[in-house]
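K.L.:
this one's sequence-less:
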């Protein structure tokens, strides 16, 4: 049971302030001689490295707005690039990015710490990043764990509970806490035995596996040593006090040590959200059936396939030299589909046995007298310790721009790349440098998984990743039954497998919580229960041909979240990665779905990773399939979820293509890589157009102009760049009058100005062309509805919006289907998921322009240009009349009508510290800018420079 918080008196606060940090003195510089980047490697990770704050620091943040050291010192740099990129020079890259050279010069050492004799943690003055130097490998890993505890202990602790579905019992039953733990429990409902089995399986994979287990144990030892030191020294994160787990006065209470299975839980959180693709087959089936109902079986199939955009010939692809890597395509005559009866699908219930606030009771507010400073803490976590939707949405937001040396000014490759993991305070990622036997790297790692650098640089190479989301998840249907022989219903918890009626497996988490101090959340409890068949967690139930079935989600990385450890270990090993081919081999050991990019002084490379199951050649990967009827994955064994996987040679890959761009777009011809968003228009077009323009113009690529290309795309409105010119062509087929004419004039002016969302002046919090942006934001959902809904009909249109949302602009949009505003919660990244490709193909068809892979029907005005124009004019007129307070209705962070604020990026608090808003930018969270002038083995001595 959680303790009620004992609030602090002013004298106690004063005592705590004096003990915020350990007393450590600066020491000699830690400058290794193995850095071949010569000061030409940079990175950035907002808001800052320090993700830990004491109670005193949290209260000071709430009352006075002060920030702990290094909590937000990278946020300003990151934000300023939007206004400064056009004047960027080689000399000013450091204004917007950190120097990511190895080591710390003597005059930049802020502190040193030896948590044990075989490791030293040196922190630099500029960013507070830990530079960990071990004389033994175990010491290096111990130091990595200790530094992780220093910088992210509270976040790591909360996330291990999220992954187990046990957040509410630890941090209270706020709705956000419940929403978050439910979303993760549904994806990876593991037992403790299953977590342990994953550890044992990796450890048994030869010397690398054995080394990984040893590394993980040393890493845990470091975390747990920090927990002991911080608790005894009273400089642990203040959230433990504010959630009632440690008493502020007596220091009584417990911060539980970490164990190996916690690392698997954290890996499952990361893997399920960022490294898995596919699924959604039931929603696709509903949409397909609705289209067939509207258009008939034959044309309905054509319309579905065109909207599914499985292998759209117009889609921008990372591999553009004609390479083909066929995978995941729908066969000509698919068999084994388990299509639901119309209206029969219901989502699987996850929450049971609700009591108290879990059953919907209204929390009673309790009046508590307060002192200044303590008032700010009361109720701090009434709405949850973490955002409820932080891991529910799609997270394929990373990007990469990589150019080979044949196209650069120096003759050496240039790369600007990074992952997008959302914006949080503290960030889910943390920066570090690791130097020790068999390890030499600097970069970013997920908190709690920082025994290796996951994305960053080695001695003479850098690497990064984007989410690829190729289809490694399928939905299998199992007939329901009753062991008594009575007719089954959709509620039956037995299913047919190999001729027997067998019970579903269940995994439960029983959570209860007590009232918070303010009464913000009343006491309550519930049980999370996952039903599982041999094919994974049950996600939905339905009838097929009138008979009840359970739909289960089978993911190839399910029960295998720890497998990728070996690939990451190899990324960090300087003796393993000496070339592009070595890197590709290491990437091939990662079973999560990522696009990997590599650059050294000579080569660039790309590899698509993931455990791609070998499917039955008769099965349609996009539709739910009957299980246990000859359509299972080839070689599949439900014990441990093992199957045959496509070999590395069949994964999209390349070395020294002239350039690579990726923004979670299609990988290569023939590679059916995930969702319907990979259509004729994709946000990767923004990158591709700018890099292609650089190269085709004969301009030699540099770190400066490649960064400028990324930053320019980060501010562009995809709808304006790729669709608005087509809309204007149709509108201008006849003179416009009234509101539509005025609106079009503003939109044309915005196009002429570069169609970006940029402030009129630094700090103005007002956009250039603000009215045109308002019109576009209001118009897009209206025009999509006016263009497609009359022809599709309500049922098919609504079903298709469940397959692919119509919009993803920075501030959200008025959803005509749901009848409410749908926000993008200040996430920064935008324009991945939307109907832009559909709109482009349809409008070009109406205009009589060439369309490769046209849609299976004509939609706008039924294909008639005049009728289409009328629909566009009417929807534009309606949009122009919408006031700002309707388009931007406001939320807990912004007033209604505040356009700039609606678009802002907010570092969502994952603890007690909050940071300020920054202008929207569509770019990675962690980002590197790199160019290596030398490589190991060259006759050039490495140059160290900061």
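P.N.:
Received, thanks. Given the structure is predicted, the values throughout are model-derived calculations rather than measurements.
K.L.:
only C-alpha atoms for contact and neighbour calcs from this point on.
P.N.:
Fine.
K.L.:
contacting residues for residue 304?
P.N.:
287-288, 291, 856 (CA atoms under 8 Å, 6 or more residues apart in numbering).
K.L.:
let's bring in a second one:
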């Protein structure tokens, strides 16, 4: 009998990583019918799986909250919502993950797996929870372990292995997979209901990837055709995987243990079993990949926003000085920025040209965003939907604001046992169920364990092979450009190589009826995108009086399936036998990621992505004219292919003393699309700690985990900027009693380590709570008072549009939103740091063009800081932490807390804040093939 454990709904996607909500109530008859659904699990097997070719020596571990099981029957959903009960393995990784925040200081190598799973290959016989032959096949077996319920898939044929991977994926994430294939097609509200958050989610992605069914199929055909035997194998793997998914759909339908969300959204009848769950097809996986790639692997964009802030700077200071001021805030190549490749090697990319060519800056006040939503009917939720659309639009400007993830990798030359150690993982947000899922896959040409995005788990995407491991962080280099197409005839024709050409209209209509869980009135709307050969239209404006449309072209557009070859290679033990093989695999991934590698002897790094070769003189920071002279070199609009920079030009390295990444700058002279790669970046929190460990030598797994965990509890502002703020404030005696008391509290917090930690495990109260409240209140006040007088309100507002002032854990206005865990990536910490050092007369490399605090006067600057500090002290906890749908006003711990945002029917409790990857590995291989 197949495994039966579906679950989840869609809560609300407030940022690029938060999803919608639609499960609320169910009738008594539905509850009774759901409770009568079968809930039994498969019989426990007596034997385990062999740990074939495992060279980790028991030193590989991983963790992925809340739990592996992401499916739940209707009965399980209703019991969870009524009584908080959890299906098996739905949240059993959440507690260990959360507990590291208070347990890391006492960690030992022997207790690592108290907070992580044993990621060794295979399952010992006494740890087997279940064994099954999916669809009765004789060529594949799925064994699940007792501790976490992870599927260990072993096949004797390639087809059977991939069939088992698809079956296991559907067992654990069917509903989530279904949600995301509809998101990728812009059809979520028709599928899941008209909740405003559902509308906002699909709108966020549709503008970036408005694909037709023909577009989706063409991407498959192109990826297969250009990759020879590997391309053919990838297509065969995908088809086998989908066969497995569909086999589970059929089995769960006939057995009536499909995810309960299908009942709650009106797709299935709990009593008659009427209704269908649509089978998956190959193009569904391309749609799904487009969502994941857009979220985490498409760096760049924002050229129009950059242009607007440049124009504001030039309006304030004049063209020459305004440009100099703008460049100083942009920090394209800041000499004080922390680097992943820190050996001094240069990898020039995206530098400011000496004489910019083809720029198409908009006329002041002429820019308007292209409307996406049309023909709306139904009044319920309209205002909220418009608000959600606006939020989605801002978030979708570029993936530079979707960074996250971290990596700490130390060479064997500096470890206690002489083997490299890595602690690394992606930050994909916190959801129920999680976007990622765990698996082990063993079969012909496949041998790996780790995490994959649900619906794309035909291969392990982040994890370990037989004698090596790999992981990624979002890199954010610029693979997106904005082109100004000159309009002709009307607003829907443009000049292409001198010919007036019609834009292509792409539409998706969404209509919905009220469902049990949705709560909205019946309604509909149409999403409409106008496409040009230079990509979709995003803005309209005038340039020199000429009407233009600004389009967005990214190198991965129409190429969402290409990266499958790189992942196939990473899972192939016959391909990856060392660091160079790893780098060659990563070169086949066209999304923008930093890739890290460790085996028993070597470490390595490679920055992936199809970096277009731009025409000479083109500045990638700003829109350019859509003319042949300014197009990507050898660009073919029919296939969206061009010349790309060679692998040797991408930041890469083997056996550097150590590597760290927290979405910081990759290497010298390598410009990313991210604002804020300056002197203070959250990457410094890792670099400072790992550098000290390496200098001391004898690094252990325990020490590297502790370095990660310690950095993950630090307040970046308090650790790296607050000491300078206090230095200015105390440059003269502080005579005001209110300010003096605040200085004392803040200084004590810095001395104690500047952490946001509980007084004790589970207390839900912070040590140094008052100091934390003061800094949370003070930071936005001091930044505004320090910079706005000098910049002027227009320029200050424009630059905050490029880079938000703050991203503290409780700062719901930050790019990652509230309760997201990830914090301190985006903010004005570097600006404040450089400005204060300049005012103090300390050396600054790559300083701001002007001194801003107090006009450069130390006395005036001190007065500003003292005044804003006193204001901050007077802010109550309720004012600083105003409350939301998760927390009461004034609850500081709750405001910071991490929430598993529901994408289905099962809910989980909050956990204490920590700034840490969602999926994480701890690895130290002891031998090699």
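P.N.:
Nice, I can see it. All of these numbers come straight from a predicted model, not from anything done at the bench.
K.L.:
just give the TM-score of the two.
P.N.:
The TM-score (TM-score structural alignment, normalised by the length of the second structure) is 0.95; 897 aligned residues with a CA RMSD of 1.9 Å.
K.L.:
of the contacts of residue 304 of the first structure, which are reproduced in the second structure?
P.N.:
Contacts conserved in the second structure for the contacts of residue 304 of the first structure, using both residues aligned by TM-score structural alignment, their matches' CA atoms under 8 Å: 287-288, 291.
K.L.:
helix, strand, or coil at residue 502 of the first structure?
P.N.:
strand (DSSP: H, G, I helix; E, B strand; the rest coil).
K.L.:
rewinding a little: what about burial for the kept ones among the contacts of residue 304 of the first structure, which qualify?
P.N.:
Among these, those classed as buried by 16 or more other CA atoms under 10 Å are 287-288, 291.
K.L.:
out of those, which are inside helices?
P.N.:
287-288, 291 (DSSP state H).
K.L.:
of those, closest to residue 820 of the first structure?
P.N.:
Using CA to CA, residue 287 comes nearest to residue 820 of the first structure of those, at 21.8 Å.
K.L.:
so which bit of the first structure is stretch 856-866 of the second structure matched to?
P.N.:
Counting by TM-score structural alignment, stretch 856-866 of the second structure pairs with residues 863-873 of the first structure.
K.L.:
now that stretch: buried residues?
P.N.:
Quick answer for stretch 863-873 of the first structure (16+ other CA under 10 Å): 863, 865-866, 868-873.
K.L.:
roughly how far out does that stretch sit from the chain middle?
P.N.:
In terms of CA atoms, centre = their mean, to the nearest Å, the centre of stretch 863-873 of the first structure is set 38 Å apart from its chain centre.
K.L.:
same thing with stretch 412-421 of the second structure?
P.N.:
30 Å.
K.L.:
residues in the first structure matched by it, start to end?
P.N.:
Counting by TM-score structural alignment, stretch 412-421 of the second structure sits on residues 405-414 of the first structure.
K.L.:
can you check stretch 175-188 of the second structure too?
P.N.:
The aligned range for stretch 175-188 of the second structure is 154-167, by TM-score structural alignment.
K.L.:
what sits up against that stretch?
P.N.:
So stretch 154-167 of the first structure is contacted by 52, 170, 177-178, 180-182, 184-185, 188-190, 237, 239-240, 262-263, 265-266, 268-269, 426, 428, 447-448, 509, 511, 528, 910-911 (CA under 8 Å, 6+ apart).
K.L.:
which of those residues fall in helices?
P.N.:
170, 177-178, 180-182, 184-185, 239-240, 262-263, 265-266, 268-269.
K.L.:
nearest to residue 550 of the first structure among those?
P.N.:
Checking these one by one against residue 550 of the first structure (CA to CA), the nearest turns out to be residue 185, at 18.4 Å.
K.L.:
what does the closest one align to in the second structure?
P.N.:
Checking TM-score structural alignment: residue 185 of the first structure goes with residue 206.
K.L.:
wait, what's in contact with its match?
P.N.:
184-186, 527.
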